[in-house]
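Student: this one's structure only:
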């Protein structure tokens, strides 16, 4: 065989061999590309939690395609520290990661389909890693160490933001969150709230314990707001809320509110929390019969007649009795024979005689006085003099636990209560309290051989709270709790 022919045959053989080998190489390469990819996790607790979600046992690996199949994951309270590995859940829309030990959010930055994240109660100081999640609608971050919410400017679809219990002072970034409907900011130190009033769709606002006392700033929200929480803010006046007639729930506990007249037109209120204030007159609530949850513990309420036409939502929930009306720590006479007791039973409210204090009620011009619902006859009636309200010192003081004596020769009354001794002479503006002079702008008066003192004296020197009810010309004297 000549060399040429030999070369041709060799070429054919080699060519045939290579042609037959090519598909094998290509197949192996394809197999390598398409081989299942195992996901590795830095945090063993996260791995175990994901295995459980995927119904895998501890020995089974988690593949990338498994992660891609996840759309909603609840990882509550799993002791998770690192989220590394979660970035492969590229189709994730909702994830609950609350009550863990997470600090670094960077593995979430690529999950651009996320609509809702719950990160409450972790160890987060920065949320900048969430800036790329432009589809995010719900974000919960309460109970962390966050001091900035500037990232909100990059989240145009945000409807629900919860950042209670953080270190936030500046909320100006919220002015760009035009779709925000629910905002929770309690237990922060908010410097100003101007940006809140620029949120046209806001229906739920929680600014409890944020040191905000001026409610006039919230007036622009009157048309839309349905739920408002201003608890723990040293508020004394509710007049700036008068226009919020669409409110269905108002939470204003732990303030210094006395007058609730501004609530009188809030016909849509169904839940009202006014615990731990200074409220004594419930008459403004008389026509608000839509209220079925009313919390009035620790006030100065002595009469609940204004509530007689209400119906409250008292019911059992998982075996516990939940009261729709609570009145512990007030001044109600709840002895079993009283009208207040009978009405409270009818309303299925929570209150007990043992946790109520005593209140006196004296009526200008009337010789009938009341301690609770018990009536007493006095020799002379309280009166007005020089724009001052005068009450009989013996009757009032003795029912506050004090001892009263009269020195006729000195024309002086002496009142002793615990470690305090007060001496005050008729027509004298100076009272002597434990040997020290205390000046008043008015004096005690003698009328029909009875000593009368100004109500201010009762308030300041006998350590009581005193209020006047113009509609009934009544002076209310509340003993110290």
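Tutor: That came in fine, so what should we check first? Computed from a predicted structure; not experimentally measured.

Student: from now on I want contacts and neighbour counts done on CA atoms only, so please keep to that.
Tutor: Will do.

Student: tell me how far the ends of stretch 58-72 are from each other?
Tutor: 21 Å (C-alpha to C-alpha, to the nearest Å).

Student: also stretch 353-373?
Tutor: Counting by C-alpha to C-alpha, you get 13 Å between the two ends of stretch 353-373.

Student: what's in contact with it?
Tutor: 302, 328-335, 338, 375-384, 391, 396, 472-481 (C-alpha atoms under 8 Å, 6 or more residues apart in numbering).

Student: could you rerun that using 6 Å?
Tutor: Contacts with stretch 353-373, where a contact means C-alpha atoms under 6 Å, 6 or more residues apart in numbering, come from 329-334, 375-378, 380-383, 473-479.

Student: for stretch 239-252, same thing?
Tutor: 215-216, 222, 226-231, 262, 266, 268-274.

Student: which of these are buried? Put it as a PyMOL command.
Tutor: In PyMOL, this line selects whichever of the contacts of stretch 239-252 come out buried by 16 or more other C-alpha atoms under 10 Å:
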select buried, resi 215+222+226+227+228+229+230+231+262+266+268+269+270+271+272+273+274
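
Student: can you flag which of the contacts of stretch 239-252 belong to strands?
Tutor: Using DSSP state E, the subset of these located in strands is 227-229, 271-273.

Student: got another, please set it beside the one above:
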């Protein structure tokens, strides 16, 4: 009887054991079948490139197990339109798909091991399919048609995010990406960037050609920020950058910057791009001798003496000469006999003499005036009267290409330049400009039989730029470009 019961028990135990093994065996069998299943691609280009990576011939099938063996692929510029089939490459860590014609990203949602993906220059509108890729550290999306980046909230490990040249207006989602070190969102329609201040690890920030004008929101980034791009934003005031002494590179071309004094303590600066601004005084750069690349084209620079102790990185690259210092389209006197020319040669910089304009410099109380580096003797020195700086109208106007006549009987000066004619009587606040009366808050003065006008009106009436340098009591008058 005991043997009989024992046999029954053993039969039951064995039965249970076999019952448990059956699903396991079935699962293994299913996995084997799947691994050996041929992958179907919708895009012939994708299929072709995958076969190249796998060293398969045209007539060989691509199996799921083949795709599972891939860990990194580069499919740059292959004309790919559909990613269908790529979802089986579940062990991919890095993939480059830039410069294709991809719109639908849904096949990528299965690639949860991805750490880096380049999707630049495609036709992508939505990136919601990337929400499951929580291990992503690098994401490149420039040159698409993306409007929303909310998916970033679900990518906690993101360190590098590039989304230049899209249609993004709101970047609040970035406040959750606290590990970000590199952020590029240039050429979008972004006006509010407050979320950026919540990124304590940010070292590289690119905000060029957006719609920002207030830099104060960037102040909290001072401790870590090394590179900043703010070009093309109509910025005029750099004072909010004063505390960013760790900056090694600043790109701020195509703005309205006049005063670069806030940069004077940035001793680590090595690259500075200030092309196409309104800068005329380089004195704040005198002590920043670590700068090796300085781009100052299209400003109002007339003196480069502050750079005399600098050394710039001018070198050949693939046969082309690349200048570390560029000063084309400024107001430098680069005739071969001038100090500016000699210094520019010593600095191995590029200025192009034919692409320079003329600047006048008059000094309050001095009868010596300058056009470029040529000196002229004035009969009477410029002076200050009632807090206004007065300059001799004939000298200034004629060196700006105008014609000046004086009617002694009427005590009237007439200035003609192009289609503009100005008649103005000494001690009268009303001038006649092209036949129409124009009222000013002050009048021309006569001193030692010479007519003087307030320097501000030189700018208004002759459409030129005027600046005053307090330290040397100099008036700078720039020829119209």
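Tutor: Cool, got the structure. Keep in mind that this is a model prediction, so the values were computed, not measured.

Student: follow-up on the earlier one: which among the contacts of stretch 353-373 of structure 1 end up buried?
Tutor: Buried by 16+ other C-alpha under 10 Å: 329-334, 380-383, 474-479, out of the contacts of stretch 353-373 of structure 1.

Student: quick check: residue 349 of structure 2 vs residue 475 of structure 2, distance?
Tutor: Per C-alpha to C-alpha, residue 349 of structure 2 is found 27 Å from residue 475 of structure 2.

Student: which one in structure 1 is aligned with residue 277 of structure 2?
Tutor: Counting by TM-score structural alignment, residue 277 of structure 2 lines up with residue 277 in structure 1.

Student: wait, its match sits on residue 237?
Tutor: No: under the criterion of C-alpha atoms under 6 Å, residue 277 of structure 1 is not in contact with residue 237, lying 11.4 Å apart.

Student: more neighbours: which of those two?
Tutor: residue 277 (23 against 18; other C-alpha atoms under 10 Å).

Student: so which helix or strand takes in the more buried one?
Tutor: Residue 277 of structure 1 is part of no helix or strand when elements are defined by DSSP states H and E.

Student: quick one: residues contacting it.
Tutor: Neighbouring residues of residue 277 of structure 1 by C-alpha under 6 Å, 6+ apart: 254-257, 299.

Student: show me where the stretch 251-400 of structure 1 has strands.
Tutor: 271-273, 293-295, 315-317, 320-322, 325-326, 359-363, 368-371, 374-377, 383-385, 388-392 (DSSP state E, counting those that start in this stretch).

Student: could you dump these into TSV and include distance to residue 31 of structure 1?
Tutor: TSV is the format used below for the strands of the stretch 251-400 of structure 1 (distance: least, C-alpha to C-alpha, whole Å):
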stretch	distance to residue 31 of structure 1
strand 271-273	64
strand 293-295	66
strand 315-317	58
strand 320-322	61
strand 325-326	70
strand 359-363	87
strand 368-371	92
strand 374-377	94
strand 383-385	101
strand 388-392	97
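
Student: so which of these gets nearest residue 406 of structure 1?
Tutor: Nearest to residue 406 of structure 1 among those is strand 388-392 (12.8 Å), distances taken as C-alpha to C-alpha.

Student: and the closest one with strand 359-363, angle?
Tutor: Interaxial angle, strand 388-392 of structure 1 versus strand 359-363 (axes from the mean of the first three to the mean of the last three C-alpha atoms, to 10 degrees): 110 degrees.

Student: mean shift between strand 388-392 of structure 1 and structure 2?
Tutor: Compared with structure 2 after fitting, strand 388-392 of structure 1 deviates on average by 0.5 Å (mean C-alpha distance after the TM-score superposition for structure 1).

Student: next one: that strand to chain centre, how far?
Tutor: Centroid separation between strand 388-392 of structure 1 and its chain, computed with C-alpha atoms, centre = their mean, to the nearest Å, is 40 Å.
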